[in-house]
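[1] predicted model follows, preceded by the sequence.
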Amino acid sequence: MNHYIDLKLLPDPEFAATQLMSALFAKLHRGLHDLRRDDVGISFPAVKAGTLGLGDCLRLHGTAEALDKLMTLNWLTGMRDHVQVGTLNAVPAGTKYRTVSRVQVDSNPERARRRLIKRHGISEEEARQRIPGSAAKRCSDPYVIVRSNSTGQPFHLFIRHGPLLDAPRPGTFNGYGLSSTTTIPWF
């Protein structure tokens, strides 16, 4: 985890930065999946607290070899006009570390009721009593909108940047380049 590449979104009058970041994130997910990589992490260094967007920069973290392999795969097809790809750089000395993880929120009480009915064979009325309409959880973390490969439905993938740490924690990343335990350098 000693190198990084910045992918900076270019301004576009037709597409919002949030829409472009969602598209870039989806492309990266497919690239990581195709390569079966679990040693590339991501962060969003331009994220601002209190906003729902992740900013205009997606940073890839990994070894030089892992990032080279990812970048030789043609995963940026269709995004090259919208992204400025930075060069492979070494992580600066004396950096802090943090986790960048997915936050799963069940924000749809109707879906939760249907699941309850199906799994426990209860009536719709009983499901409404157990899960009232106000039970929807809200999340204030920034997110990207991705499409489920299994259902084709879009969903919000909430991303949380954890607290700053003095030392790295090694490990692996999921197919989105996220981990609740493995850290990335933060600078």
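    In hand now; what should we look at?
[2] when you work out contacts or count neighbours from here on, use the C-alpha atoms and nothing else.
    Fine.
[3] can you pull the buried residues of stretch 136-145?
    Residues 141-145 are the ones in stretch 136-145 that count as buried (16 or more other C-alpha atoms under 10 Å).
[4] closest to Arg130 among the residues you listed?
    Asp141 (26.7 Å; C-alpha to C-alpha).
[5] A helix includes the closest one, no?
    No - using DSSP: H, G, I helix; E, B strand; the rest coil, the secondary structure at Asp141 is coil, not a helix.
[6] in terms of contact, does it touch His156 like I think?
    No - contact between Asp141 and His156 fails when scored by C-alpha atoms under 8 Å: they sit 10.4 Å apart.
[7] another structure for you, compare them:
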Amino acid sequence: MNHYIEIIMKDDVVMHVYNQIHLILASANETQVGVSFPSLYKIRLHSTEIKLSSLFTEKSLTDCTMSDVKSVPKNCTFAFIRRIRSSKSKSQLRRFKKRGNVYTKEQELDYKMNMLKNGIDELYIQMKSNSTKQCYFRFLKLEKSDKEKIGKFNSFGLSDTATIPIFD
């Protein structure tokens, strides 16, 4: 994680660019590239210089400006960027109805009110499923770490075991 690429985009293409990143990482079965979100319209990809250069060329991402591969500054901190999920969701409500745990409209309304009340107040990125074409939110949580931890990232560039460098 000693190098990074910075991607800057307009507000209306964030979902499109992040989906492109996900597809590149998934098709390459890549587990050594992490993603961070330093600001609203900026994404950083973290890995080794060789991996970043081979995976992300000027033509691999559209509708954005991509920097050259740069070295991570020495005076940075580290953090995990993890996916978090709500304990209450529409799909869970659907399963409750199917099992018979929600019987009346009042119970359904009560569940939906709790769903809204207990919403997630974290960073999120809107995604679009390639299979169903439905939009959904991927909620993220940044947890600071006192030191760098090496591990694997998923095809979204997130990890429960590996940290990414955080810097301005």
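    Received it, and whenever you're ready, just let me know what you need. Please read all numbers here as calculations on a predicted model, not as lab measurements.
[8] what does the TM-score come to for these two?
    Overlay of the two chains. TM-score (TM-score structural alignment, normalised by the length of structure 2): 0.85; 165 aligned residues with a C-alpha RMSD of 2.4 Å.
[9] who's in contact with stretch 150-165 of structure 1?
    In this structure, residues lying in contact with stretch 150-165 of structure 1 by C-alpha atoms under 8 Å, 6 or more residues apart in numbering are 43, 96-105, 139, 141-148, 186.
[10] Asn118 of structure 2: what's it in contact with?
    Contact criterion C-alpha under 8 Å, 6+ apart gives 86, 88 as the residues in contact with Asn118 of structure 2.
[11] pull up the distance across stretch 73-87 of structure 2, start to finish.
    The separation between the terminal residues of stretch 73-87 of structure 2, taken as C-alpha to C-alpha, to the nearest Å, is 38 Å.
[12] run through who's touching that stretch.
    Counting contacts by C-alpha under 8 Å, 6+ apart, the residues touching stretch 73-87 of structure 2 from outside are 35-36, 118-120, 138-148, 158-167.
[13] rerun at 6 Å
    Stretch 73-87 of structure 2 is contacted from outside by 139-145, 148, 158-160, 163-167, using C-alpha atoms under 6 Å, 6 or more residues apart in numbering.
[14] in structure 1, which spans are strands?
    Along structure 1, the stretches classed as strands by DSSP state E are 3-9, 41-43, 57-62, 83-85, 89-90, 96-103, 143-147, 154-161, 179-186.
[15] of all those strands, which lies closest to Glu125 of structure 1?
    Using C-alpha to C-alpha as the measure, strand 154-161 is the one of those that comes nearest Glu125 of structure 1, at 27.0 Å.
[16] what about Ala17 of structure 1, how many residues nearby?
    Using other C-alpha atoms under 10 Å as the criterion, Ala17 of structure 1 is surrounded by 20 other residues.
[17] grab the nearest non-local neighbour of it.
    Nearest in space to Ala17 of structure 1, with sequence neighbours left out and distances taken as C-alpha to C-alpha, 6 or more residues apart in numbering, is Asp56 at 6.5 Å.
[18] what do you get for Phe80 of structure 2?
    By the measure of C-alpha to C-alpha, 6+ apart, the closest residue to Phe80 of structure 2 outside its immediate chain neighbours is Thr163, 4.6 Å from it.
[19] counterpart of Ala64 of structure 1 over in structure 2?
    Per TM-score structural alignment, the equivalent position to Ala64 of structure 1 in structure 2 is Glu49.
[20] count the residues that sit near its match.
    For Glu49 of structure 2, using other C-alpha under 10 Å, the count is 17.
[21] which residues does the top helix by length along structure 1 contact?
    Among the segments of structure 1 that qualify as a helix by DSSP state H, the longest is helix 17-35. The list of residues contacting helix 17-35 of structure 1 from outside it, by C-alpha under 6 Å, 6+ apart, reads 53, 75, 144-145, 175-176.
[22] using CSV, please lay out the buried residues of stretch 136-145 of structure 1 together with distance to Leu7 of structure 1.
    Compiled in CSV, these are given as follows (distance: C-alpha to C-alpha, whole Å):
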residue, distance to Leu7 of structure 1
Asp141, 21
Pro142, 18
Tyr143, 17
Val144, 16
Ile145, 18
